[in-house]
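>>> sequence and computational prediction follow.
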Amino acid sequence: MTITVECKTRPEGSKPKALRREGLIPAALYGHKGAESVSLTMPAKEAQMLLRKAAVNNTLVDLNISDISWSGKALIREVQAHPWKRTLYHLSFFCVPEGQTTNLVVPLEITGESVGIKEGGILEQNITELNISCTPKNIPQSIEINISSFGIGTNLSVGDLVLPEGVTVLDDSEQTVFSIVAPAKMATETSAEEEETIVQTEADA
């Protein structure tokens, strides 16, 4: 799905409060022509709609700045908003030229029903997002993990993940993504059985 964002350059000397009274949100584009940044405005309603579809550091958008005839790919890098009213204050975009790698965050999506969970095991997920690096054309919406074949006692690390082509993970490869553990009752029963076996073995000896 392509998301198009229409912006205009921000009038010099304009105040954020005055812009918001006009129904506009201050914004900025970084990485435009290298280190140059551009101050922008966009309609507040469009900004709110954008954030319902796009995620920070994840969704690539087509950004158009009509009054300077510029368009290109960009990521939403930062959203400033009121902590509980959720009123938008400012959006920051980062230009991503075609073919250039960028760092971003993608969600982990667990699919399937684990055989271990069917047997009463519990899924303990330690991370829900992954830090990756890739070019715009290779940005995945998510990293899918099918857990259907995983039983009780399974521990999956970042280094075990199967990544899409062109995607490099930035997180520690030893970091645990999730574990499928036995419930407390099952673990207690297993421990008791093991102790009984040890005692019986010692008695037989």
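It's in. Numbering: from 1, shown residues only.

>>> for the rest of this, base every contact and every neighbour count on C-alpha atoms.
Fine.

>>> quick one: buried residues of stretch 56-75?
56-61, 63-65, 71, 73-75 (16 or more other CA atoms under 10 Å).

>>> count the neighbours of the residue lying closest to Val169 once chain neighbours are set aside for me.
Using CA to CA, 6 or more residues apart in numbering and skipping the chain neighbours, the partner closest in space to Val169 is Ile132 (4.4 Å). Residues lying near Ile132 (other CA atoms under 10 Å) number 20.

>>> hold the first one in mind and look at this next one:
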Amino acid sequence: MKFVAFERAKQGTGASRRLRNSGKTPGIVYGGTGEAKLIELDHNALWHALKKEAFHASILDMELNGQTSKVLLRDYQMHPYKQLVLHIDFQRVEANTTLHMKVPLHYSGEQDSEAVKTDKCLVNHVVTEIEVACIPANLPEFINVDLSGLKKGVSLHVNDITLPNGVKVITHGKPNPVLVSVTAPAEEVEAAPAAPAAEAPAKGKGKK
């Protein structure tokens, strides 16, 4: 994906407020061999870009001052209740730098699996993204995970999936995290009808 940014000179709360009022979003780009630069982007274009998965998980081409550089979205701040992007951060990436990024998992095929089709099991996507380490050229936009081989009572782990070439999963000490769990359907238990309450004897005044 490609986007256009413009260099900005002024900084501070007042300058950022004026930028937002004019339909711009303040930001910064840093990292790599260049110095950090203050930038601004068209808010409407940025708003629509943030709705796209690829904008969050892939290398972006940023055009600034007529030059294009490779960057990653690193952070952005939203207004508490308005549809307004307050600030955005990008990091420059270089070809030989190892990146650590979270990549979405795209699951498919579970409806054709034995677990779902035959045994009517419940499939739970425990994890929807994983952190990977790779150079920029090998960074996948997403990772496809085929669930057509799921079986009753057998969970899918990280070691069960095929990763793109040059991509390594970062598990932060967990040996083999579960990605998808498979459980048998819960049995419907009909509650026994409650016994009617015994009627209390009518109270009355006894004769002496």
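Great, that's in hand. On a predicted model such as this, the values are computed, not experimentally measured, just so you know.

>>> and the TM-score between them?
In this superposition the chains share a TM-score of 0.81, using TM-score structural alignment, normalised by the length of the first structure; 182 aligned residues with a CA RMSD of 2.0 Å.

>>> re the thing from before, could the buried residues of stretch 56-75 of the first structure go into TSV alongside distance to Val38 of the first structure and secondary structure?
Converted to TSV, those look like this (distance: CA to CA, whole Å; DSSP: H, G, I helix; E, B strand; the rest coil):
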residue	distance to Val38 of the first structure	secondary structure
Val56	19	coil
Asn57	19	coil
Asn58	21	coil
Thr59	20	coil
Leu60	18	strand
Val61	17	strand
Leu63	12	strand
Asn64	12	strand
Ile65	10	strand
Ser71	13	strand
Lys73	15	strand
Ala74	13	strand
Leu75	15	strand
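
>>> nearest to His90 of the first structure, of those?
His90 of the first structure has its nearest neighbour among those in Val56, at 12.9 Å by CA to CA.

>>> what about Lys10 of the second structure, how many residues nearby?
By other CA under 10 Å, 12 other residues sit near Lys10 of the second structure.

>>> name the helix or strand for it, please.
Using DSSP states H and E, Lys10 of the second structure sits within no helix or strand.

>>> likewise Val123 of the second structure?
Secondary structure (DSSP H and E) places Val123 of the second structure in strand 122-125.

>>> run the chain-centre distance for that strand.
In terms of CA atoms, centre = their mean, to the nearest Å, the centre of strand 122-125 of the second structure is found 17 Å from the chain centre.

>>> which neighbouring elements make contact with that strand?
With contacts taken as 3 or more CA pairs under 8 Å, 6 or more residues apart in numbering; DSSP states H and E, strand 122-125 of the second structure sits against strand 178-183.

>>> give me the contacts around stretch 120-128 of the second structure.
104-106, 110, 115-116, 152, 178-185 (CA atoms under 8 Å, 6 or more residues apart in numbering).

>>> actually stretch 132-149 of the second structure, not the one I typed
54, 57-59, 93-114, 161-170.

>>> ok, Ser69 of the second structure - contacts?
Asp61, Met62, Glu63, Arg92.

>>> which residue in the first structure lines up with it?
Aligned by TM-score structural alignment, Ser69 of the second structure pairs with Gly72 of the first structure.

>>> against Leu51 of the first structure, how distant is its match?
Distance of Gly72 of the first structure to Leu51 of the first structure, computed by CA to CA, to the nearest Å: 19 Å.

>>> which residues in the first structure form helices?
For the first structure, the helices defined by DSSP state H occupy 16-21, 44-53, 115-118, 184-204.

>>> comparing the ones you listed, which comes out most buried?
Ranked by mean neighbour count under mean count of other CA atoms under 10 Å, those are led by helix 115-118, which reaches a mean of 17.

>>> compared with the second structure, how much does it deviate?
In the superposition with the second structure, the average deviation recorded for helix 115-118 of the first structure is 0.8 Å (mean CA distance after the TM-score superposition for the first structure).

>>> need the contact partners of that helix.
Taking CA under 8 Å, 6+ apart as the rule, helix 115-118 of the first structure contacts Ile122, Leu123, Ser148, Ser149, Phe150, Gly151, Ile152, Ile180.

>>> hey, where'd the strands end up in the second structure?
2-7, 24-30, 37-42, 60-64, 67-78, 85-92, 99-108, 122-125, 129-134, 143-146, 156-157, 168-170, 178-183 (DSSP state E).

>>> deepest of those, which one?
Of the strands of the second structure, strand 24-30 is the most buried (mean count of other CA under 10 Å), at a mean of 22.
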